[in-house]
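Colleague: no sequence for this one, just the structure:
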């Protein structure tokens, strides 16, 4: 590591292989012990004068924050696909480059969605709690704690991008009928037999399971609310491994309590890392802590791609995963 190496700071500690590359090829302070928030990241940026900032959703940058960035910063590289924690137009208007980490996390996020589809449908959280608590003291009756079969069910996917298509591919292994709603209809090759619905409201009554895979948008109204939930068949399952802002959690709680939804699988929440306790207390919700990409392989690939962008910027080359709008 030399003074000529690109200078960067990061808002979080990255996987070991990524940290080793930072020590070898970049000039950077030690990784933070805990994820930095926006204010702490800005303070570090002013004290260290980096060329690049690597961050995640724990340190969002809005327009006012971007105005406070030091002039040394030329790139903001987010270790994520989603961009809802960044004001991308404001970053670009200031002349800063922006990059994200698409593709490398597709498979693990799709795997997580399938985990939630299975767990929410088969009441995994309730079974786990029963056994772990020591309260399983007699055989279950033939009519007790029955889940819902996944094989052969109708799966509705909202957002048929890379991850949505990967979920559809996995669902076909369970002989599921795939329905989808998307901003545009896919090509026949991409659809692979899935049924397209131009209007979400037309698809929802046909879904046994609904899985969300569209990006969030700061300030946008939730796409899943009391009205859209009411269109789902009674006893259906909702899975959200995309963004917490897509779901009106009060409406979701009502639907779960009333039995209109049999269950839900959630990896994301409107408030993180402290989700609504009324939601987390419900027995028929399978919960994970925004961990869709949390495997050694995927988080390492994400960090390496972020560093590839920093290295490309320093070398005057095109960014491998630039965000341009």
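Modeller: Okay, I see it. From a predicted model like this one, the values you see are computed outputs, not experimental measurements. Numbering: from 1, shown residues only.
Colleague: C-alpha from now on. contacts and neighbour counts both.
Modeller: Noted.
Colleague: so which helix or strand takes in the residue sitting furthest away from the middle of the chain?
Modeller: Within the chain, residue 138 marks the point farthest from the mean C-alpha position, 39.2 Å out by CA atoms, centre = their mean. In the assignment (DSSP states H and E), residue 138 maps to no helix and no strand.
Colleague: again, but for residue 237
Modeller: Assigned by DSSP H and E, residue 237 belongs to strand 236-240.
Colleague: Not counting that strand itself, show me its contacts.
Modeller: Strand 236-240 is contacted from outside by 113, 116-117, 120-121, 207-213, 260-268, using CA atoms under 8 Å, 6 or more residues apart in numbering.
Colleague: Just the buried residues of stretch 65-81, please?
Modeller: Residues of stretch 65-81 classed as buried under the neighbour-count rule (16 or more other CA atoms under 10 Å) are 65-66, 69-70, 73-81.
Colleague: Apologies, that question was intended for stretch 278-288.
Modeller: By 16+ other CA under 10 Å, the buried positions in stretch 278-288 come out as 279, 283-287.
Colleague: next up, a second structure to put side by side with the first:
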């Protein structure tokens, strides 16, 4: 058995490392496509991944070769939901904006004063508090004549946008498996009204087990219309590719926010940017990206887009549980009943 990570290596080097005798325990960043598949020796019988998603693998091609592909489902629910909670609070409370200015000016009052007296630049995706000749580090209220500083600012206003609590707002969760349900639990705990969409509604027994109220929407349009915050927690497939697009974005309430912890291609990035520039969207939190591992430059420059490097499930506890799941899959295949525990192909 071998364990390796591709870590952005050229494909020729990746292929050179595919020399497993029986099993592969993998952390694979690129697509496990036909070219890599052809390099897999006939002795390999199982490939098991620490991740829940497996869209980067040619699952059918592996099955045709008699190779079992396993993922690690469900274990990431708690840490991913924690991540969504953080992004939710940041999008509603603008923590990331306040922190950026506090670090730049090493002051607690000036950032609030700046943001109270500035306006939001929709095109640039950030407050209009700097002129073209100054950057954050050079800025001062005394020398920038374009700003009339307030004597005091409470901090409830960010460049014309009100800071709000998530409580009482609606959240729509697209994808209501283990991760989606845990996201709902945490957001319900801070007072949000949970809506969800999946293939079928929860049964009465499942609703009791859920432990909090959640409204089912069969049609995605209905879910979007009830989502002041939209959380994408579904797999990427032919039916969900670009589920957030120019047309579907119109269904969201004005000033809505979006969080994506699923897969980058669930969102048409250009359509999302257009909605931010029009003001229809007020903010986005992304842990995954359409061109991952590359993050589009414009996303990096905008303050109304919170970006994270795909770390939703990245905790020590989850890594240890995921590794154990992979080992259990291989153990069961070799010394157990010959069947893997979490096969996906």
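Modeller: It's in. If you're wondering where the values come from, they're calculated on a predicted model, not measured in any experiment.
Colleague: What does the TM-score come to for these two?
Modeller: The TM-score (TM-score structural alignment, normalised by the length of the first structure) is 0.85; 296 aligned residues with a CA RMSD of 2.1 Å.
Colleague: on that earlier part again, in strands only, show me the buried residues of stretch 278-288 of the first structure.
Modeller: 285-287 (DSSP state E).
Colleague: quick one on the thing from earlier: quick one, what contacts the residue farthest from the centre of the first structure?
Modeller: With CA under 8 Å, 6+ apart, residue 138 of the first structure has no contacts at all.
Colleague: I'd like to know how far it sits from residue 144 of the first structure.
Modeller: Counting by CA to CA, to the nearest Å, the separation of residue 138 of the first structure from residue 144 of the first structure is 12 Å.
Colleague: Would you map the strands across the stretch 151-300 of the second structure?
Modeller: Counting by DSSP state E, counting those that start in this stretch, the stretch 151-300 of the second structure has strands at residues 157-158, 161-162, 170-174, 193-197, 214-216, 229-232, 256-260, 281-286.
Colleague: And for the stretch 1-150 of the first structure?
Modeller: 8-10, 52-55, 75-78, 97-99.
Colleague: Residue 217 of the first structure is nearest to which of those strands?
Modeller: Closest to residue 217 of the first structure of the strands of the stretch 1-150 of the first structure is strand 75-78 (CA to CA; 16.0 Å).
Colleague: Just tell me the aligned range of that closest one in the second structure.
Modeller: The alignment of strand 75-78 of the first structure onto the second structure (TM-score structural alignment) spans residues 46-49.
Colleague: ok, average deviation of that stretch from the first structure?
Modeller: Compared with the first structure after fitting, stretch 46-49 of the second structure deviates on average by 0.9 Å (mean CA distance after the TM-score superposition for the first structure).
Colleague: which residues are in contact with that stretch?
Modeller: With contact meaning CA under 8 Å, 6+ apart, stretch 46-49 of the second structure is reached by 22-27, 67-72, 326, 329-330.
Colleague: Between all of these, which two are separated the most?
Modeller: Top of the distance list for those (CA to CA): 22 and 72, 19.3 Å.
Colleague: longest single helix anywhere in the second structure?
Modeller: In the second structure, assigned by DSSP state H, the helix with the most residues is helix 316-335.
Colleague: and the equivalent of residue 55 of the first structure over in the second structure, what is it in contact with?
Modeller: For residue 55 of the first structure, the aligned residue in the second structure is residue 26 (criterion: TM-score structural alignment). Residues near residue 26 of the second structure by CA under 8 Å, 6+ apart: 3-5, 47-50.
Colleague: aligned partner of residue 97 of the first structure in the second structure?
Modeller: Aligned by TM-score structural alignment, residue 97 of the first structure pairs with residue 68 of the second structure.
Colleague: distance of its match from residue 268 of the second structure?
Modeller: Note on residue 68 of the second structure: its distance to residue 268 of the second structure, by CA to CA, is 32 Å.
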